[in-house]
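A.B. asks: what would the 3D arrangement of this be:
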Amino acid sequence: MSENEPDRPDRRHDRRGGGRPERRERPGTGRVGYGGQARRTDPGKRSSQRPSERRRHADPARSVAYETLRAVSDGAYANLELPGRLRRAHLGGRDAAFATELVYGVTRMRGFYDAVLARCSDRAPVDMDPPVLDVLRLGVHQLLGMRVPAHAAVDATVGLTRGEIGAGAASFVNAVLRRVSETPAEDWMGLVAPGAGRRAEGTDDGAFEAPTSLEDVGVAHSHPGWIVRALRAALLAHGASTPETVDADLLDLLHAHNVPADVTLIARPGLLEVEDLLEAGASPGTLSPYAAILTEGGDPGGFPAVRDGRAAVQDEGSQVLVLALVEAYDRLVAPGASEPRWLDLCAGPGGKAGLLAALSIPRGATLFANETSEHRAELVESAVGAAMDAGAEVFVGVGDGRRIGAEEPNSFDLVLIDAPCTGLGALRRRPDARWRRTPADVGDLTALQEDLLSSGLDALRPGGVLGYATCSPHEAETIQVVNRVTRGRADVELLDAGRLLDSISRSGHVTAGRGSFVQLWPHVEGTDAMFFAVMRRREAPAGDL
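C.D. replies: Model (predicted):
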């Protein structure tokens, strides 16, 4: 039902506690009807408080989490919505961490939690009123995904429901959550996803139980089934798995998506030494020589260099692909370049543009950063500000990247295309993306990606280099896009992206994919699942890298 439809007595509970009459528990089912209350004589299942004494309002952290989830359900992004609500509620420290865990924990695991809720209510989650479903998910996460005592989780969630939705809904939430609390999380896993298989951490393949159902794998690891199938195919297509290892690797990958990623910073070269971040408490990265990782958590805004733009939050996978592209430029283009011009074709929100701007200074290059919207262009301007203060020449413009190749052909020595994509490579950082995307999105995005890559190649000068990147390992968005566009162009040669990344990597080795392509993985390199290909526009006989 649409969020904008009026309340209907048979579907919703209003704030006065109205709604459908209670329904009794169905004997032998363990399920509770909407608005119903479990009828048991076990005194351990009863509250010792009088109704007038029971909690009627939630604490601020739970309230912020609930409000954020409601906003996300209406289309907001958790990573953009939550910080502002925390500030407005003046939450910090443990309260902010608790609210953050609630929001991201629910968002990550809601597929599994909904399967549990379906076992504990006569009403399927899809048929529940969205506000009620959100508070139920908050309660289930506290019961199954956190160390909150069961009585506290139920009591606090019922208080949140009573204050935000109404007494009738609170009765229903209380009954359902008590049902959930009767079964441990590991037992629920076996009940709702018996065919999911298991990869015990810290053991060899002898402890691996192969999955018998990819749908159950999706339920257990809280991923839509189509994403599970796409990721399994991607592991094979990029050469990260063999048919014998792919199921175990898939479970490792999905597990990595549900583990919060450490915050990674970049010390923008020429603007800040990475040692300054390390001395402030960060740890060195594993791939990028400019990376520093906040392994113990913490607020990036607490670093003065982050506040003034000399450092920024940026995943290592995002860092190394820019560094590899500039390495190709240094080897193949820079020796003969005069007044070099660089282009970031899809620059928003500006992380890669900020790194390119810093790298452009010692190379005397002018950077042109293109975005399709005014708002994202403003974010790019902010990201490149510190580099411009240090002498970078950067122009930020708003335009359709698909037209730049025709409007400015043969104009740039370096082009970066970080193409819009499904975002399946960043699900550990943006878990809400797994619930926003559908298989239909892939076709629309691949058409856009091909147009952008063709435009970028047309904008490239003969002899120039281009990097194509996506934060998705989906084969259709990566290998297939590059192959379709380059197959019909005799003026383009693919370079060895793996060798380029090896040459700039702190570790000296990056797991390469198939042929000229690189595909990074959260469960292997510890980065977002970035895909990267590097190509050169021919000006003469093809040169060797």
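A.B. asks: use CA for all of it now, contacts and neighbours both
C.D. replies: Will do.
A.B. asks: check which helix or strand covers the residue nearest in space to the middle of the chain.
C.D. replies: The residue lying closest to the centre of the chain (Cα atoms, centre = their mean) is R430, at 2.4 Å. Here R430 sits in a region with no helix or strand, counting by DSSP states H and E.
A.B. asks: before we compare anything, build this one as well:
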Amino acid sequence: MTAAQASRRVAYDTIRAVHESDAYANLLLPRSIERAGLSTADAGLATELTYGTLRREGTYDAVLAIAADRPVADIDPGVLDALRLGVHQLLSTRVASHAAVNESVELAREAGGRGAAGFANAVLRRVSRDTPGEWLSRVEQSARSDDERLSLVFSHPVWIVRAFRRALAAEGRAAELEDLLAADNASPTVTMAALPGLADVPGDAMRTPYSPFGFRLGGGDPERTVVGSNGRLRVQDEGSQLAALALTRMRPVERGERWLDLCAGPGGKTAILAAEALSGGAQLDANEISPARAGLVRRAIAGVPLEVTVSEEDGRVRASEAAGRYDRILVDAPCTGLGALRRRPEARWRKVPADVPDLTQLQRELAAAAIGALRPGGVLAYVTCSPHLAETAGIVADLLREFDGSVEELDARETVRAISRTVPDLPEPGDASGRAQLWPHRHGTDAMSISLLRRI
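C.D. replies: Predicted coordinates for the structure are as follows:
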């Protein structure tokens, strides 16, 4: 097996596991690459094939339905994944057409036998005869509405397209919808953080525009950098860095303050809180209901010389048992994750509108319990990696109604601007709230929503 064939095999096996076993590509792929012994270049190919195919799955399925003249639901799942992988190579990479077709046909043969191989060969050769632009035009013409057109062309479910449009419209920027959808389909660059007070940004690194300790490496393996620094240099999205800093730097820290990270897993923001607490003389507790993710939190903070207790409780219970105890609390709430689709491409196909009500109820309950755990004057940072208005502005509005007269919203936008190296474009939303919303297409970050609430 050639190196390129091994890369395609790793990509195909990962895609199959995502669809067949609900695996997470970001967790499975690195292990598969390591087991296959791929070089850096071949690992890059496997990563591009995996993530690119998953991101554009909706578009590729529309192409395949036309090329095969049948619904993709009628194609054997193993064969369908081989076809998706082949179409990605034909329409979105510089892989030679013959290699894309031949290798994908072989994968289809393994999945479904000689008949499946013949079918895959015919379909992929038909796709290869026309340009990507011609196929995109056919896909657009098959749409029955503008929302469906955007869904097919940009490979997002219709309900997510509509949720994004509403969120952008709240800022008066609905015209940016296509830019946002396109940004979700671009491979994100690896962003890193130097834990404040414990590590410096490497001199040869490129500083990120907003976080005062964010950077990007010019090359090399980020994991080697993380290990070599004992975790004090770490991979972390710049939006995540800003969300943690919004809580720690919204006002000066007073020695002896007590902080809580209520939904801490996997620990990236916890590490920043721990470093900031160490510098300011504060105490930090963390909580994560999942034992596996709690273990990740402990690993994330291992390089910070601060004693942090990590409990493993339901956050609502944990907060309700600590009434009036904390000065600052971070609720990085479980959410749809629609703000991180560029990094977790399969998530767009797994989430459905019916997920939102249960999540918003949990978010509301976690945030309300956290408010009860604040001392007078204490501040809650309510954060989601989602721009969905029901998970962001809707939750804050509910909390302000529930705690009318005892909670006030602070201007998170001004806080984020104040801590940023360059001032981010954060327009005031139509509801005149203080919420700060970051965007992949505008800021190069995940679509992180940050709200600050103070208990009066």
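A.B. asks: where does the closest residue to the residue nearest to the centre of the first structure other than its chain neighbours fall, secondary structure wise?
C.D. replies: Residue nearest to R430 of the first structure in three dimensions, not counting chain neighbours: N79, with 7.2 Å by Cα to Cα, 6 or more residues apart in numbering. Here N79 of the first structure is covered by helix 78-88, with elements defined by DSSP H and E.
A.B. asks: what of S63 of the first structure?
C.D. replies: If you go by DSSP H and E, S63 of the first structure is part of helix 60-73.
A.B. asks: helices or strands up against that helix?
C.D. replies: Contacts defined by 3 or more Cα pairs under 8 Å, 6 or more residues apart in numbering; DSSP states H and E place helix 60-73 of the first structure against helix 78-88, helix 93-119, helix 130-144.
A.B. asks: in the second structure, what stretch matches the second one?
C.D. replies: So that's helix 93-119 of the first structure. The aligned range for helix 93-119 of the first structure in the second structure is 40-66, by TM-score structural alignment.
A.B. asks: pull out the buried positions in that stretch.
C.D. replies: Buried residues in stretch 40-66 of the second structure, counting neighbours by 16 or more other Cα atoms under 10 Å, are found at 42-43, 45-66.
A.B. asks: what's the angle from the helix holding S63 of the first structure to helix 130-144?
C.D. replies: Comparing the axes of helix 60-73 of the first structure and helix 130-144 via axes from the mean of the first three to the mean of the last three Cα atoms, to 10 degrees yields an angle of 130 degrees.
A.B. asks: about what we covered before: quick one: map the residue nearest to R430 of the first structure onto the second structure.
C.D. replies: By TM-score structural alignment, N79 of the first structure lines up with N26.
A.B. asks: that match: neighbour count?
C.D. replies: Counted with other Cα atoms under 10 Å, residues neighbouring N26 of the second structure total 16.
A.B. asks: does it really touch R344, like I thought?
C.D. replies: Yes - between N26 of the second structure and R344 there is a contact under Cα atoms under 8 Å: 7.0 Å.
A.B. asks: residue contacts, whatever residue of the second structure lines up with the residue nearest to the centre of the first structure?
C.D. replies: Matched by TM-score structural alignment, R430 of the first structure corresponds to R344 in the second structure. For R344 of the second structure, the contacting residues are Y24, A25, N26, by Cα atoms under 8 Å, 6 or more residues apart in numbering.
A.B. asks: please report how far R344 of the second structure lies from L262 of the second structure.
C.D. replies: According to Cα to Cα, to the nearest Å, R344 of the second structure stands 23 Å off from L262 of the second structure.
A.B. asks: now do the same for A274 of the second structure: its match in the first structure.
C.D. replies: Alignment note: A274 of the second structure maps to A357 in the first structure; criterion TM-score structural alignment.
A.B. asks: that match falls within a strand, correct?
C.D. replies: No - according to DSSP: H, G, I helix; E, B strand; the rest coil, the state of A357 of the first structure is helix, so it is not within a strand.
A.B. asks: show me what contacts it?
C.D. replies: Counted by Cα under 8 Å, 6+ apart, A357 of the first structure has contacts L367, V384, A387, M388, A392, E393, V394.
A.B. asks: tell me which of those residues are still there in the second structure?
C.D. replies: Counting by both residues aligned by TM-score structural alignment, their matches' Cα atoms under 8 Å, the members of the contacts of A357 of the first structure that carry over to the second structure are L367, V384, A387, A392, V394.
A.B. asks: how far apart are whichever helix in the second structure runs longest and its match in the first structure?
C.D. replies: Of all segments of type helix in the second structure, defined using DSSP state H, the longest is helix 97-128. Compared with the first structure after the fit, helix 97-128 of the second structure shows a mean deviation of 1.6 Å (mean Cα distance after the TM-score superposition for the first structure).
A.B. asks: just the buried residues of that helix, please?
C.D. replies: For helix 97-128 of the second structure, a neighbour-count test (16+ other Cα under 10 Å) marks 97, 100-109, 111, 116-117, 119-121, 123-125, 127-128 as buried.
A.B. asks: which stretches of the stretch 201-350 of the first structure form strands?
C.D. replies: Per DSSP state E, counting those that start in this stretch, the stretch 201-350 of the first structure carries strands over the ranges 208-209, 263-267, 283-284, 291-294, 311-313, 341-344.
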